[in-house]
Structure formats: structure tokens, C-alpha cells
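Q: please work out how this folds:
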Amino acid sequence: MDAAVAECGVQARRSDGKLPPHVTAYLTMGLWLFPDDDYAEVAVKVTGALDRFGCWDAGWSPPTAGGISQARKRLGRDVLAEVFERVARPVASAVTSGAWLRDWRVLAIDGFDVDVPDTTENAAEFGYSRTGGGPSAFPKARVVALTECGTHAFLAAEVGAYAVGEQTLAMPLYARLRRGELLTADRSFYSFAAWDRAQATGADLLWRIQAGIRLPVIEVLADGTYLTVLMDKTIRGGRRDRILAAAADRTLDTCDDAINDRGLPAAHLARVVAYDVPDRSGNGTSELITLATTIIDPAQAGPDELAEAYHLRWEHETANDQLKTHLRGPGRILRSKLPDLVHQEIWAWLLIQHAMTVLITRAADAAAIDPDRISFTRALRLARRSATGSAAISP
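A: Modelled structure (predicted):
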């Protein structure tokens, strides 16, 4: 916390102030532990924990709501984003159940939106959604995040206006991927530019492909999957034919036509897994799922394993539910009436959820069970009790 405050240049203006930046940051996170309480009540509840951290003087009186609000404005939008950047790391250990496909750590990318107070400033910064011909009741911020599937931990995120599409917000996140990770994504995230950027990190990909995208069959493999070429949609005619021929000969890496004018790949070899999901919509029909993956060799992962790994992507929805239902509460909007404070509040939200996933996963690993078997609600109750001053009182 101190390092983030120093990095963002928002050190305390007064040496004797009881709301220096690091205390304000902890109080802002405390708002997510106690969403039913106002600023002053949250401050009363968490000062015991802050005293144990050595950043609160027990002789101080709790700050007023107005004092906390002004301190949050001084803190700005960047400190808690920097804290998240420093602490958000993969949580699953080698023994964490449900977090791996063989040696790959399974991740997902997806987005959600969140209602913010209807103020002039928030409306200008975030905008409204439009359904049924009219604007939404509240402005909405959009968040796109990387999630570790087995633990539901958020690992990286981008926050923007509602009008900014998920594909746009996702692009900076691909640089966060690492070799040994397998990123799953729904069909709304696929574009050649996104695939190219994500694959360049050395991570492996397992993405659903939209029905309208042509996937030429280069070679049918023994397990029923097939090889295809993903390429920039601007490539047509003879150049496209030459790229396909090079892919069939396994010389795509040395094909001049597969390089764009900036010296970067304009085509990638991929493996396709296609399967039906019976009666998915409940009307008696089946749905075709078409996945593309960078895992070319069937010996490394079979089609059944890849299909199962893709459906781990739904663990991201569990992470979203932990944010929206358990931490925020259904139907609620954020507290912050200014855009800087909205950003600050969202990063505090993600930090608390990440901290909870760490606690849950450590407990699950110790008990040799899947983290899904530990109740987020019960764990949150324990965290709330330990964060209050009463937890520090000796028996």
C-alpha cells in the first residue's frame, strides 16, 4: 500500500492527519466488506484492524463521512489500481482442484457492467446503455477482466465507459498472459488482431469462433479435430490461396505471404474442435460449439479435454456473482458520485474479491478439496468479523 501511494505521488499533506492516503485506501476497501453501512460506520468497524496494521492511533476519534469523502478525493483513482497491479497474481497452487488442464493454468476473459450514481460527471464519463429505445436508469461503467478459472480470482482488469466495447478493453489485457497459461474466451472476443496479440505472449488459447468466420480445413486429424488457418480478413485471392498451401505443407512460418507489411504474422495455424451441445436452449435442438486452439498436437490435449476446459470459462460468471451478489448486493449501485471515485471504488471491489479468493483457495488446498466447495458467503462473514475492532479484543 505504501509503495503504491509513493508511486502515485499522493503522500499525506499533514504529518498529524488521521486520514493519510494508506488509511483512506483501507477504508475504501472496507466499504465493500460492509456495503450496508455508511462511511462513518465502516470507519468505526475497521479501525481495530487498522490499529493492528500499525496505521491507526487508538486515541483518534473515527473520521466523519465528510472527512472520508474529502480524503477519497485526495486519494484519486490510481492508488488502488496500482495496489491491485502489485498484489493480483495467480492464486492456484499445483494441487488446486479444477484450476488446470494438464500443465496449463486455465484462465478466462470476460466483461460485466456496473451501475453508478446518476450524476452529471458520471454520465459524461461512463454514459448510459440504451435498450428499448431509451437510456438506462443509471450510467454504467464497463469492466473487462482476466480470471483464473479454478479459483475465480481476478488477475487483471480494464475499466472504461459503457460505449467502449469489450474487444477494445480486452486488447491491453492480452499482454498480461504468460507461457503455461490457457486463455478461454467466448465468441464475442475473437478477432484476428486479438488472437495475434494474445498468441504472441507464448500463452495458449482456446476461443470459441463466431459462426460466420471461415475456417478452411487444412488437415483432418485422427481424433476428429482439424487444422485450419486464421488470417487477417483483408487477405484475399491468390495471397490467401498461397497461405493455405503453405499451411498444408507446414511451411507457414517461412511463407512471405503470411507476413504483413509491418513484419508481423498475418496468419496463424490453429486446431479446431467442434461439437454439439444437445438441447442447450431447452427447445429440443442442439447448439454447435466451434473452438479454435493453439494446441496443435492432439497428444497434448484431446478434444474432450479441450471441450471441458472451455466450459471452465463459466467460472468467470461465478467471480462476477461474488462481486455483484455477495459483495455489492443485488440491484445496488456504487456509492461514488465522481468518476475518479468510481474507478477507485471498482479497484477496491476487485481487491477485496481477490483477497477472498486467496483465503478460500488456501483453505481448500489444505483440505484437499475444490475451492468451489467452500462457501463464499461464509468466508465473507469470517472476513467481516476479523476486520472489526471487536476481533482484536482479548478474551
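
Q: can we go C-alpha only for contacts and neighbour counts from here?
A: OK.

Q: now do the contacts for the nearest residue to I296 once chain neighbours are set aside.
A: Spatial nearest neighbour of I296, excluding adjacent residues (Cα to Cα, 6 or more residues apart in numbering): R271 at 5.4 Å. By Cα atoms under 8 Å, 6 or more residues apart in numbering, R271 lies in contact with 225-228, 292-296.

Q: can you tell me which of the residues you listed are in strands?
A: 226-228, 292-293 (DSSP state E).

Q: can you redo the residues you listed as JSON lines with distance to R86?
A: Compiled in JSON lines, the ones in strands among the contacts of R271 are given as follows (distance: Cα to Cα, whole Å):
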{"residue": "Y226", "distance to R86": "41"}
{"residue": "L227", "distance to R86": "39"}
{"residue": "T228", "distance to R86": "39"}
{"residue": "A292", "distance to R86": "32"}
{"residue": "T293", "distance to R86": "30"}
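
Q: spatially nearest residue to P172, not counting backbone neighbours?
A: Distances taken as Cα to Cα, 6+ apart put E158 closest to P172, at 7.9 Å, once the chain neighbours are dropped.

Q: sec struct for that neighbour, please.
A: Of the three states, E158 takes strand under DSSP: H, G, I helix; E, B strand; the rest coil.

Q: one more sequence to fold, the one below, so I can look at both together:
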Amino acid sequence: MPRAGWVKPESDQRLSDHLALGVLTRVFTPEVVDEVLVERGRVERRNRLLPARVVVYYVLALALFASCSYEEVMRKLVSGLEWASGRPHQWTIPTKAALFQARKRLGSEPLRALYEKVAMPLSDARAPGSCYRSWRLMSIHGSTMSAPASDANIEHFGLPPSSRAGHGGVFPQVRLLGLVECGWHAIVDAALGTYEHREQALAESVVRSLRPGMLLLADRAFFSYRLWDLCRSSGADLLWRMPSDSVVPVEKRYPDGSFASYVHSGTRSRADDTAGIAVRVVEFVGTASSADTDHGEGRIHRLLTTITDPEAAPANELVRVYSQLWEIEAAFDGLGTHERGRGVVLRSKTPDGVIQEVYGYLCLHYAIRSLMRSVTWPN
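A: Got it, this is the predicted structure:
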């Protein structure tokens, strides 16, 4: 009940809604959206109630207002764009069927292209956790998102084994692999797949975004000779945890406790693969307070790194750097919970709609991180 002196607003639109939409149009400007639409051949040949540019922003707004109906999201979008431009005009809210058809015409490709065109690392040396010495810290991480249990989604994305056996959830799972900067937790590249896709295979798609001067952190689930060699060939340095059952020879022991070793494909004999890939191994002991539940208190674990000079990166420092890997979970928690709400399932009942929607969430997540960066470090 309103207090004395309060006046009931004429509209249920909140200033926070307008500002949130303003963040999207600031990061994903109309000029960039139009450029993507031209590149992807989505420019209209006739005037429509829902032009392609509006539909792109509508998909982003679906992620922003995840708990609202399709029509309510469009009402918020139109009101927000009018507020931002200062040019109100009469506009009929399309039906749910019209919105569905507009999204179908647009497809997922423009949203993917928009995300890939804009997303890039945000951090600089001033941001806590963004760098180690001269390296920009990056991480890779995998997660899943639940899609509606339509026949098309189940056939395309697949169900977890527990669902197929009649236990647990019944939602198809979209597998998502992200390359994340450790400073602002911005997801700067991503790969999508079905539940059956292995994270190692998806990770090969984000190697394109690695650069010299980066130090890539990764959990033991990502280790394979092929992926290690691909990432190493990008010029970036690597710091990955090894699987617990891996055996690595000690070639030379250094004063900081680390040692020189090598990794090889395992498909050839030692005689045929004499050199392998030179690495340095850092051992550490798991603690009860470790964020990695697989560490195990008192167990010895190993990190592999391409930084072979112990003076350039001492072993104890690399162990502390590796602990930042778990901060990446906050980035995916932000994508999966803060934007969507805990336990929320995606809306789309077609595979292409699901993919379009996931890229909408990736764009939203990047826009929020970009805003946080600009507020903290405006120059």
C-alpha cells in the first residue's frame, strides 16, 4: 500500500529497465547490428512490423527479462528504446506468433556473428586478477544449459544419461565451452554443442582467440596432447592441471621444486618421439579449503606449463595463479543464474531458436561485464 505523499506511476516501466536496455545498445550499437545483418544477408526487402534490427535487440531483451512473457519483453524493449532515443511513437505490440516467426526469419547466425564481432578481452594491468607478471590470464571452462523438452530439441541436443534412464531431469542439454578472461570474467569466445560433444573437442574452436602474451589456465578435464599442442601453437603460454594417473619423467629438477619434462602423443614409441613437447611440471599438495573438490587434502597434484624457465615464473607463484581458475565458475554462474534465474529453462522449442537464445545470453553477459569494467576503469 503506498505511503502518504506517494504517487502511483502511470506505467509499470522501471528506470532500471531503461538503463539495462541502454547497456545493450551501448555495447551492441545499432551500427554494429546493421553491419552484421548486412553481412549475414538478413536485410529486409520490404517494410515489416518487426525489422531485423529490432528482432536482434528483442532476442537480447529475452535474456535480460527472462521471467517475462514474450509480449511483455517486447513492451519493455519498445519503451526502453523510445526512452533512450527520446522519440516516443505509437507502435502495436506484435502477437506471440508474430514474434516467433520474426525470430525464425532472423535465425541464430546473426546473433553468433554479433557476439563474435564485439566480444574481446576487457582487462588491463590495473584490474585485480587480470595479469600475472607480463601475461594476461585466461581460462577455459565448460557448462550446460537446459532447453525445453520438445521432440526437436531432444533429438538434436540429447538428454543426460540419468534422464534417459528415467531418473533426474528431463531437459535436453546444450553444452557450452567458454574462453574467459580472469580479470573481469568476460566470456570472450564460446563454442556450443550437444550433450554428447566432449569439452576437449569444443575447446578447439576457441583456440582462434588465443594470442601471444596470454597465459591459459585449464582443469585436468581438458588435457590431451592434441589440445595442448593446438593451444601452444597459438603462441599463448599454458598452465594446466594434469590427470592424476598421468606419468611424466623427471628430466631436470629445479631449485624451486619444479622439474623439466616432456609430453608426447602416446601414439608413437619413445624412440620415434624422442623430444616430445618440452614442459615444466609443478607439484602441489591439495588442501581441505581448495575450491577444487578433486584436489583431496594431502594429495599431490601436478601442473604442466609451457613456461620452462623457473625464474620467469617460480613454482609457488604458478600454484597461486592456478587457483584463480576457480573464479571462472563465477562467470558461468553469472551466465546461468544471475541473468536467467536459478533453475530457469531456455524458452525455445527448436534447436536453432535455442542456439539463438544462448548467444543472446552470451551477449548480455558480455554487456554487463563491459559496463562493470567501464564504471570501474572509465579511462
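
Q: who wins for most neighbours among the ones in strands among the contacts of R271 of the first structure?
A: A292 (27 neighbours; other Cα atoms under 10 Å).

Q: which position in the second structure aligns with that residue?
A: Mapped onto the second structure by TM-score structural alignment, A292 of the first structure lines up with L304.

Q: what's the answer for L173 of the first structure, then?
A: Per TM-score structural alignment, L173 of the first structure is aligned with V206.

Q: tell me the spacing between its match and E199 of the second structure.
A: To E199 of the second structure, V206 of the second structure is 11 Å away according to Cα to Cα, to the nearest Å.

Q: what's the answer for A275 of the second structure, then?
A: When A275 of the second structure is compared with E199 of the second structure (using Cα to Cα), they lie 28 Å apart.

Q: C182 of the second structure now?
A: Distance from C182 of the second structure to E199 of the second structure, by Cα to Cα: 19 Å.

Q: same check on G80 of the second structure?
A: Taking Cα to Cα, one finds G80 of the second structure at 38 Å from E199 of the second structure.

Q: where do the helices sit along the stretch 201-350 of the second structure?
A: Along the stretch 201-350 of the second structure, the stretches classed as helices by DSSP state H, counting those that start in this stretch are 225-233, 315-322, 328-333.

Q: right, I mislabeled it, should have said the stretch 51-200 of the second structure
A: Listed in chain order, the helices of the stretch 51-200 of the second structure (DSSP H, counting those that start in this stretch) span 52-64, 70-85, 96-106, 109-118, 151-157, 161-164, 199-203.

Q: okay, the longest strand belonging to the second structure sits on what stretch of the first structure?
A: If you go by DSSP E, the second structure has its longest strand at strand 135-146. Alignment note (TM-score structural alignment): strand 135-146 of the second structure is matched to residues 104-115 of the first structure.

Q: quick check, nearest of the contacts of R271 of the first structure to A379 of the first structure?
A: T293 (36.1 Å; Cα to Cα).

Q: how close does the residue lying closest to that closest one once chain neighbours are set aside sit to P298 of the first structure?
A: Distances taken as Cα to Cα, 6+ apart place L206 nearest to T293 of the first structure, at 4.4 Å, with adjacent residues excluded. Using Cα to Cα, L206 of the first structure is found at 14 Å from P298 of the first structure.

Q: these two: who's more crowded?
A: Neighbours per residue, other Cα under 10 Å: of L206 of the first structure and P298, the larger number sits with L206, 28 against 15.

Q: can you tell me which residue in the second structure aligns to the more buried one?
A: When the second structure is aligned by TM-score structural alignment, the residue opposite L206 of the first structure is L239.

Q: quick check: whatever residue of the second structure lines up with the residue nearest to P172 of the first structure vs L64 of the second structure, distance?
A: Matched to the second structure by TM-score structural alignment, E158 of the first structure sits across from A191. As judged by Cα to Cα, A191 of the second structure and L64 of the second structure stand 21 Å apart.
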